[in-house]
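Student: Got a predicted structure plus its sequence, pasted below:
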Amino acid sequence: MNELLFFIIGTALGSLTGVVLMCLLQINRLSKREEVENAKTKCAGTVPLE
């Protein structure tokens, strides 16, 4: 019974850690994309980027 409790707690903590890590990485990725979009709009009247 004790092993089952440790297994459930470990699985819950591992799942929670994985979800938090993936959310943080996704937020970081989205903020980098917004920086690129802002840079494109700032120099829209100058030399084309593409």
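Tutor: Arrived safely.
Student: can we go C-alpha only for contacts and neighbour counts from here?
Tutor: Noted.
Student: Secondary structure element holding Thr17?
Tutor: helix 2-42 (DSSP states H and E).
Student: next one: that helix to chain centre, how far?
Tutor: 5 Å (CA atoms, centre = their mean, to the nearest Å).
Student: what's around Lys40, how many residues?
Tutor: 14 (other CA atoms under 10 Å).
Student: Could you do Val20 as well?
Tutor: 12.
Student: That one and Ala12, how far apart?
Tutor: From Val20 across to Ala12, the span is 12 Å (CA to CA, to the nearest Å).
Student: How about Lys40?
Tutor: Taken as CA to CA, the span from Lys40 to Ala12 is 43 Å.
Student: want to compare, so here's the second one:
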Amino acid sequence: MPSINNPQNIVVAALDIFKFLYQVLEIISSPLPIPFCMVSSEDEKKNMINIGSR
């Protein structure tokens, strides 16, 4: 077990946790038709189309 006092070990551990959470989010969001992060951009695209069609 690496010492927690070393800042570099904390950063490496945090990155490992972040990668794990990111993979979990990808697995959870993959079956959904629209990923949560794309909802706002889709709304923005619709607004741009509405503005352009005036």
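Tutor: Sure thing, it's come through. Keep in mind the model is a prediction, meaning the values are calculated, not measured.
Student: what's the TM between chain one and chain two?
Tutor: TM-score of the superposed chains, computed with TM-score structural alignment, normalised by the length of the first structure, equals 0.51; 29 aligned residues with a CA RMSD of 1.3 Å.
Student: about what we covered before: what helices or strands is the helix holding Thr17 of the first structure leaning on?
Tutor: Packing partners of helix 2-42 of the first structure (3 or more CA pairs under 8 Å, 6 or more residues apart in numbering; DSSP states H and E): none among the helices and strands.
Student: Need the counterpart of Phe18 of the second structure in the first structure.
Tutor: Mapped onto the first structure by TM-score structural alignment, Phe18 of the second structure lines up with Gln26.
Student: Report the contact partners of that match.
Tutor: Going by CA atoms under 8 Å, 6 or more residues apart in numbering, Gln26 of the first structure touches no other residue.
Student: From Gly10 of the first structure, how far off is it?
Tutor: For Gln26 of the first structure, the distance to Gly10 of the first structure - CA to CA - is 24 Å.
Student: Count the residues that sit near the corresponding residue of the second structure for Glu37 of the first structure.
Tutor: Taking TM-score structural alignment, the alignment pairs Glu37 of the first structure with Ser29 from the second structure. Burial of Ser29 of the second structure is recorded as 14 neighbouring residues (other CA under 10 Å).
Student: any idea how far Ser29 of the second structure is from Ile17 of the second structure?
Tutor: 18 Å.
Student: repeat for Gln23 of the second structure
Tutor: For Gln23 of the second structure, the distance to Ile17 of the second structure - CA to CA - is 10 Å.
Student: Noted, bye for now.
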